[in-house]
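A.B. asks: Quick check, what structure comes out for this input:
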Amino acid sequence: MFKFPKNYTTLKFLAGLMLCTASASALAFCYPINYKNEHAIAVNPSSNKIYDLNGVFANNTCRIYDYEFQSSYVSVIDGATNQIDTRLNFRNFQPFGDWSPDLIAVAVNPATNKIYVAGYRIAAVIDGKTNTLEIVPTGISPHVVAVNPITNRIYVTNNDKTVTILDGVTDSILSTVAVGSDNSTFKHAIVVNPVTNKIYVTNGGDDTITVIDGATNTTRTVAALKHPFALAVNPVTNRIYITNNDNTITIIDGATDSIIKTLVVGSDNSAFKQALVVNTVTNKIYVINENNDTVTIINGATNNTSTLTTGVTPRAVALNEKTNKIYVANYGSNNVTVIDGATNTTATVPVGTHPNALAVNPETNKVYVTSEDDVAITVIDSSTVVEFYNTQLDNYFLTANTSEASAIDGGSAGPGWIRTGNTFKSGGSTAVCRFYGSQSPGPNSHFYTLLGAECDRLKQLQTTIPATEKRWNFESLDFISTVPINGTCASGLLPVYRAYNNGFARGVDSNHRISTSQAAIQEVTNRGWINEGIVMCAPIGVTQP
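C.D. replies: Model (predicted):
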């Protein structure tokens, strides 16, 4: 039998760091962490690395310091393995001693593999290849950062009514541009249109936005807004969408930088209630209304609007244009609303306590969610566990790895393997251990069990049984599921059954069938297999022939 490639999803435990995984309808799979108030996260889809701004952390005591909006670390996560590559301590690179540098914003240039971080007391660039850190000069209290990957220019808003423009080659200042006329602390958001090479900056204190011409660094002002807060650009249509604090969205024509439409959204004047995101493929704009627990959907072609209900207190929004899925972090209900952009149907994913930021990797179709109070990163993973059967070996096999499944379909695992049509969703609170025997001495098969006592016992036996004898060898944490309670699954979860071919007694290689289909389990028990009952619980969303 073909020995399938390993698919490790284990984490490197570094100073108590937590990482979680979940499916589109599942609980989070978490490890302990020891920092708080995470509120910014970014993904580099080219390198599959995730950059997370973390709260104050004590290396020696692992004590949690509950300082609101005081982040001192950037955690670099390898999206392929879910391992923590490193944690960069910004306190070692800023002149304020024990003061926190208050990191609040992070942006990635995937073309150069550089990551730019801003905080109230510091701005810096991280080399994504080496994870080295270098301080970059800016104005007073850098606040938000944006990147134009085409021109390799970086734009940092400062609290002294300026924007610092950096050369991405040297990371030195090219120019400093005056914007707005008010020093209101939370006045600047910034977005780049890489097609037109224009940069848009909100000035909430004086009800304007500043438009920077990226070619000349000259500016112009667009007035007649009401405390503009967040903005997004559609580079395809050259439209800019700005949230205001009077329940409206201002739409600007990027060709003339003039207001062409004002739309009413939501019904509450909460100061920081709206974030928004644009799908350039469908030309739809999604605006969260924090105090209304809704999302307003704007049709960019007609400017007509519709509304969807979210969880409680939606705080952040992100999208995957490849899958046309929109993700809304609901701060008050501790979950993420997943919107299908094609049908506007929704699903809900439980995550950590008080989720407040999201980032999407469209290449891997994973979503990273930070949570403020239980200090977790949840990874939403829509993987499906697929069952194969070998007609020659009378052997069943599972995988949640799409590449591995495709390889089996292509014959890489040898002849006789077919899909049974049985699938179930990965997702839950506990990882599933995957073991393999050997072609010789065997067992020439795989075995799956939830992380816990049975998994630990098999790992222990692996250390005591010689490789020349039959034994199970741990391969990976293959997918995620949920532990049954007293042999049953909670409401909203599907029971996953396991049947054993009684290989030891029959003198053949041991094999198990694991399925949510009772009919599938009954079929093999009719052939003398032993029904071991419910061994795990899967999220809703399975195929059962």
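
A.B. asks: rest of the way, CA atoms for contacts and neighbours
C.D. replies: Fine.

A.B. asks: what sits up against the helix or strand hosting Ala107?
C.D. replies: In this assignment (DSSP states H and E), Ala107 forms part of strand 103-109. With contact meaning C-alpha atoms under 8 Å, 6 or more residues apart in numbering, strand 103-109 is reached by 39-44, 51, 53, 69-73, 114-120, 122, 143-149, 152.

A.B. asks: What's the PyMOL line that selects buried ones from the residues you listed?
C.D. replies: Selecting only the buried entries of the contacts of strand 103-109 in PyMOL, with 16 or more other C-alpha atoms under 10 Å as the criterion:
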select buried, resi 39+40+41+42+43+44+51+53+69+70+71+72+73+114+115+116+117+118+119+120+122+143+144+145+146+147+148+149
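
A.B. asks: Would you do the same for the sequence below? I want to compare the two.
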Amino acid sequence: MRNFPFPRAGTPRLLRLGATGQVVLLFMLILGGAQLAIRGPLTTILAASTQKAYVANGASDTVSVIDVATNTVVATIATDPYPVGIAASPDGAHVYTANNVGDSISVIDTGTALVSQTISLPVGTGPFGVAVSPDNQRLYVAGYGPVAGGTGAAAPPFYRSDADMRSEAYATTAQNTVFVIDTASGTVTNTVLVGTNPHSLVVSPDGANLYVTNTVDRTVSVVSTATLGAVATIPVQADPYGIAITPNGSTVYVANDADSTASVIDTSTNSVVATVPIGTAPYGVVVNRAGTLAYITNAVDHTISVIDTGTNSVVGTVPVAGIEPYGISITSDGRYVYSTLCEDGKISVTDTATNTVVATVMVGAGPQDVVIPPAR
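C.D. replies: You can find the predicted model right below:
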């Protein structure tokens, strides 16, 4: 083997080229006077730390796993029927899918890319949004109601329009309920009554409050995670779907599908402080780690609106490379935004430095949502 020494201690000390031409890293760590060597193929070591995007494919009952470094699908995981919402644990160890038709939650071990547990919910729950507490102890699930069989002509078969929902009576409390699940045991420990057809939810960075969009009521419920009771109800615009919060917890952004606006909520007063006109039929929302930009998908315009959180004004509009962008997520470094293209069965990848699409990735049918956990 040929050795290539590195100049500094505490970093990989040797690069060795094996007989087969395979590059191997040799790490030397000083631990109380002892040395610990960690060796392995370079490609294996890099793959372990690469972020992955997990895509809930509603129409194919799967989750696609994308390596964000190469934008290739590296695994496909079967779930219960119609995974629509998806979230990751803060440590990146697990991904959770809300299976709307299956009335269940699939727990995916990101280390093995396998479903490690399936959590059953009451029949008719129709789970949609899902969020994990910052301490990783609780999973919050919005019981939206079954969405298969929507009548919208241009809608996927698992999508139900506002007109559909308003024309039907919902008899079960599960469609006005947030379920609280203990992540260690996978059991439902509490339920919280919110508005009608809760769709998406987000937990404040300090874990103190849960914000829930109620589609039919046109409101956002604020739930205290200490008492598990609603402490405020905030009127927004028609059909609030996606929701996100800034990293400092000061501001919540809500996508109002039927009004083509974003509501901006000041969490200190639980009031709307701005309403921002964006594209047609906004759906998913994500805020970058710096808290400076919010990205919102517009399903009918096939675009992403970029909002400056300092001025609450649109500073960019990105045409995506396909039809019906729904779910959206962002890499930890804020460099790339991933959005689902529901009608095309693809993911669109946007470079946030240029606000241009740099890649598309084929996934399963009817991708609804996407999440990018921290690298492990």
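
A.B. asks: Which residue in the second structure aligns with Val233 of the first structure?
C.D. replies: With TM-score structural alignment as the criterion, Val233 of the first structure lines up with Ile245 in the second structure.

A.B. asks: For the nearest residue to its match once chain neighbours are set aside, list the residues it contacts.
C.D. replies: Nearest non-adjacent residue to Ile245 of the second structure, counting by C-alpha to C-alpha, 6 or more residues apart in numbering: Val252, 4.4 Å away. Val252 of the second structure sits next to Ile243, Ala244, Ile245, Thr246, Val264, Ile265, Asp266, Thr267 when contact means C-alpha under 8 Å, 6+ apart.

A.B. asks: just Gln518 of the first structure next, same as before
C.D. replies: By C-alpha under 8 Å, 6+ apart, the contact set of Gln518 of the first structure is Tyr497.

A.B. asks: corresponding residue for Val201 of the first structure in the second structure?
C.D. replies: That one, Val201 of the first structure, aligns with Val212 by TM-score structural alignment.

A.B. asks: number of nearby residues for its match?
C.D. replies: 32 (other C-alpha atoms under 10 Å).

A.B. asks: SS state for Ile242 of the first structure?
C.D. replies: strand (DSSP: H, G, I helix; E, B strand; the rest coil).

A.B. asks: How many residues are close by the match of Val233 of the first structure?
C.D. replies: 26.

A.B. asks: Quick check: the gap between it and Val273 of the second structure.
C.D. replies: Per C-alpha to C-alpha, to the nearest Å, Ile245 of the second structure is found 14 Å from Val273 of the second structure.

A.B. asks: And the contacts of Val252 of the second structure, which is closest to Leu228 of the second structure?
C.D. replies: Thr267 (17.5 Å; C-alpha to C-alpha).

A.B. asks: Walking through the stretch 351-500 of the first structure, point out its strands one by one.
C.D. replies: 355-361, 366-371, 376-381, 384-390, 395-399, 417-425, 430-436, 446-450, 473-481, 493-500 (DSSP state E, counting those that start in this stretch).

A.B. asks: Read off where the last one ends up in the second structure.
C.D. replies: Just to be clear, that refers to strand 493-500 of the first structure. Using TM-score structural alignment, none of the residues of the second structure align to strand 493-500 of the first structure.

A.B. asks: the inter-axis angle of that strand versus strand 417-425?
C.D. replies: Interaxial angle, strand 493-500 of the first structure versus strand 417-425 (axes from the mean of the first three to the mean of the last three C-alpha atoms, to 10 degrees): 140 degrees.

A.B. asks: and strand 493-500 of the first structure, what other elements does it pack with?
C.D. replies: strand 512-515, helix 518-525, strand 530-539 (3 or more C-alpha pairs under 8 Å, 6 or more residues apart in numbering; DSSP states H and E).

A.B. asks: Repeat that for the fourth one.
C.D. replies: With contacts defined as 3+ C-alpha pairs under 8 Å, 6+ apart, the packing partners of strand 384-390 of the first structure are strand 395-399, strand 417-425.

A.B. asks: What range does the longest one cover in the second structure?
C.D. replies: Under TM-score structural alignment, strand 417-425 of the first structure has no counterpart anywhere in the second structure.

A.B. asks: Hey, what's the angle from that strand to helix 518-525? Just curious.
C.D. replies: Per the same axes, to 10 degrees, the angle that strand 417-425 of the first structure makes with helix 518-525 is 140 degrees.

A.B. asks: thinking again about what came up before, what's the closest of the helices and strands packed on strand 384-390 of the first structure to Thr296 of the first structure?
C.D. replies: Taking those one by one with C-alpha to C-alpha, strand 417-425 is closest: 29.8 Å.

A.B. asks: Could you check that closest one and say which residues are buried?
C.D. replies: Trp417, Arg419, Asn422, Thr423, Phe424, Lys425.

A.B. asks: Leaving out chain neighbours, which residue sits closest to the fourth one?
C.D. replies: The reference is to Thr423 of the first structure. Nearest non-adjacent residue to Thr423 of the first structure (C-alpha to C-alpha, 6+ apart): Val386, at 4.7 Å.

A.B. asks: how close does that neighbour sit to Thr449 of the first structure?
C.D. replies: Val386 of the first structure is 16 Å from Thr449 of the first structure, by C-alpha to C-alpha.

A.B. asks: Where do the strands of the stretch 201-350 of the second structure begin and end?
C.D. replies: Taking DSSP E, counting those that start in this stretch as the criterion, the stretch 201-350 of the second structure contains strands spanning 209-214, 219-224, 229-235, 240-245, 251-256, 261-266, 271-277, 282-287, 293-298, 303-308, 313-319, 325-330, 336-341, 346-351.

A.B. asks: For the match of Val233 of the first structure, give me its contacts.
C.D. replies: By C-alpha under 8 Å, 6+ apart, the residues touching Ile245 of the second structure are Val202, Val203, Ser204, Thr251, Val252, Tyr253, Val286, Val287.

A.B. asks: Wait, the third one touches Val223, no?
C.D. replies: No - using C-alpha atoms under 8 Å, Ser204 of the second structure makes no contact with Val223, being 10.4 Å away.

A.B. asks: Overlap in contacts, those two.
C.D. replies: Joint contacts of Ser204 of the second structure and Val223 (C-alpha under 8 Å, 6+ apart) are Leu210, Tyr211.

A.B. asks: okay if I get the strands of the stretch 351-500 of the first structure as TSV plus distance to Leu308 of the first structure?
C.D. replies: Formatted as TSV, the strands of the stretch 351-500 of the first structure follow (distance: least, C-alpha to C-alpha, whole Å):
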stretch	distance to Leu308 of the first structure
strand 355-361	19
strand 366-371	21
strand 376-381	21
strand 384-390	27
strand 395-399	35
strand 417-425	26
strand 430-436	32
strand 446-450	37
strand 473-481	30
strand 493-500	25
